[in-house]
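Asker: just coords:
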């Protein structure tokens, strides 16, 4: 899934912002839940983006983990950029391996999309607005700090995206093959077709999902998260 989004997402204007068919999203999730083999290339890119957000929203415990969330939200409060990057690296080392690997590949895909923002209009800030709420965890109606936490998470996601190379380096492990096509390749009909690896596996025992890291030894590791886009920037 991340593979397909990484390759075709850069060519989709306002990806993660446009609504996908609820019926198609529900059908894809049911197929993934049942363990069916799914060819991601045959799926609508908007449906994949929506299902990915739903997956992130329901990772058990949160992708940043509940025990570390407060530290993640406070990480941009003080210090120089170099100090913040060092602090982020320390927190990444404290995450379960599956969480850290998923974050690395997620931001790899987002980086490919942001790299073509002049075409798709998805700048680092716009992507942060769309993705950050899903990384906070399920909405807590009793939280008096929800909006404050959401604002901090948007800033954190934007910082992670803009400093991806310093945090994770140039080379991302081969979760997917090939490269992202350019807008010129799409308009000339030269979009390259490659085989994709499914990056997430759905199960649904109690409304939660499981993520399986393709580079792992086969164990499934539960992960979880939210959504809401603050109205801070007018979309092109």
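Answerer: Nice, I can see it. Every value quoted in this text rests on a predicted model; they were computed, and no experiment measured them.

Asker: only C-alpha atoms from now on, for both contacts and neighbour counts.
Answerer: Fine.

Asker: just the element for residue 104, please.
Answerer: helix 97-114 (DSSP states H and E).

Asker: what residues of that helix count as buried?
Answerer: The neighbour-count check on helix 97-114 (16 or more other CA atoms under 10 Å) flags 98-114 as buried.

Asker: number of residues surrounding residue 160?
Answerer: Residue 160 has 21 neighbouring residues, counting by other CA atoms under 10 Å.

Asker: the helix or strand encompassing it vs helix 97-114, what angle?
Answerer: In the assignment (DSSP H and E), residue 160 maps to helix 146-162. Using axes from the mean of the first three to the mean of the last three CA atoms, to 10 degrees, one finds that helix 146-162 and helix 97-114 are set 70 degrees apart in direction.

Asker: quick check: buried residues in helix 146-162?
Answerer: Quick answer for helix 146-162 (16+ other CA under 10 Å): 149-162.

Asker: need those in TSV with distance to residue 25, can you?
Answerer: As requested, the buried residues of helix 146-162 are arranged in TSV below (distance: CA to CA, whole Å):
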residue	distance to residue 25
149	28
150	25
151	28
152	29
153	26
154	25
155	29
156	28
157	25
158	27
159	30
160	28
161	26
162	30
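
Asker: may I ask which two of those are separated the most?
Answerer: 149 and 162 (19.8 Å; CA to CA).

Asker: take this one as well and set it beside the first:
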């Protein structure tokens, strides 16, 4: 039973970590260029431009460090999975610990936002607020257009694995009932997410937004439990308990292959 839980928890964490790592890689490769295009709209003076160039160097270094850390997490998991008798409790504890460090990545991003904000003049800050509100508006519009995104993502991740495991009729029936619960739980998260974005957008409409307060609010919400990814982990654990030994062995193989590909991508 513990081994089956390991399979799904590992698979889930890999997907989460991959998304984070890809985000950092994109910031290194093209994200800074897009940021430059946005910053150009704020019209920095010579002193501010010089400061911004220094910030970009630090942001790039931070992104490289994040990618390196995520690659190391995956290497550690793969090393343990390659053992004849993997220490399941150790791997689960390790993955949970690394996953819970995720808010620190968000904090780094928010700290850079606050640092950039603080070098701006009032009229430039107003432009930054307008750009941030626009981003929130786009997020809210996307949620309105595709309200089932969260549940669809969770279900898709699970089905990618399950499609390769030849489920029997009992397992398929259980999975169908489980999808109903996943969608119900995801709707709750969508409602909360919409509320948070609406509140943040409202704060930025004020004459003098309190950026420190806004950042503290974002970090507070990101640390609340259970988060959507943590609920996804619970689904993986629950569903995978239904697997037979042959299915579990195949799942191990799938995870090892995915690990190798992701690690290779991160180390390029």
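Answerer: Everything's here; your move. None of the values given here were measured: they were computed from a predicted structure.

Asker: any idea what the TM-score is?
Answerer: Here the TM-score for the pair of chains, by TM-score structural alignment, normalised by the length of the first structure, is 0.29; 129 aligned residues with a CA RMSD of 6.3 Å.

Asker: what comes into contact with the helix or strand where residue 111 of the second structure lies?
Answerer: Element membership for residue 111 of the second structure, per DSSP H and E: helix 102-118. Taking contacts as CA atoms under 8 Å, 6 or more residues apart in numbering, the residues outside helix 102-118 of the second structure that touch it are 52, 55, 59, 66, 125, 128, 211, 212, 215, 219, 222, 223.

Asker: centre of the chain versus that helix, how much separation?
Answerer: Put simply, helix 102-118 of the second structure sits 15 Å off its chain's centre (CA atoms, centre = their mean, to the nearest Å).

Asker: so residue 28 of the first structure versus residue 52 of the first structure, what's the distance?
Answerer: Distance, residue 28 of the first structure to residue 52 of the first structure, by CA to CA, to the nearest Å: 11 Å.

Asker: swap in residue 107 of the first structure?
Answerer: Per CA to CA, residue 107 of the first structure is found 13 Å from residue 52 of the first structure.

Asker: can you check residue 104 of the first structure too?
Answerer: According to CA to CA, residue 104 of the first structure and residue 52 of the first structure sit 15 Å apart.

Asker: then residue 118 of the first structure?
Answerer: 23 Å.

Asker: the two: which has the busier surroundings?
Answerer: The neighbour comparison of residue 118 of the first structure against residue 52 (other CA under 10 Å) goes to residue 52, with 23 against 11.

Asker: quick one: secondary structure of the more buried one?
Answerer: Secondary structure for residue 52 of the first structure, judged by DSSP: H, G, I helix; E, B strand; the rest coil, is helix.

Asker: tell me how far it lies from residue 112 of the first structure.
Answerer: Taking CA to CA, one finds residue 52 of the first structure at 16 Å from residue 112 of the first structure.

Asker: run the chain-centre distance for stretch 7-22 of the second structure.
Answerer: In this view, stretch 7-22 of the second structure has its centroid 9 Å away from the chain centroid, taken as CA atoms, centre = their mean.

Asker: oh sorry, the question was meant for stretch 91-100 of the second structure
Answerer: For stretch 91-100 of the second structure, the distance to the chain centre is 15 Å (CA atoms, centre = their mean).

Asker: the helix or strand that contains residue 159 of the second structure packs against which elements?
Answerer: Using DSSP H and E, residue 159 of the second structure falls within helix 149-162. Helices and strands touching helix 149-162 of the second structure, by 3 or more CA pairs under 8 Å, 6 or more residues apart in numbering; DSSP states H and E, are helix 169-204.

Asker: ok, then the element right after the helix it packs on?
Answerer: Downstream of helix 169-204 of the second structure (by DSSP H and E), the next one is helix 211-222.

Asker: need the residues that contact that next one.
Answerer: For helix 211-222 of the second structure, contacts defined as CA under 8 Å, 6+ apart pick out 103, 106, 107, 110, 114, 200, 203.

Asker: ok, these vs residue 251 of the second structure, which is closest?
Answerer: Nearest member of the contacts of helix 211-222 of the second structure to residue 251 of the second structure, counting by CA to CA, is residue 103, at 29.1 Å.
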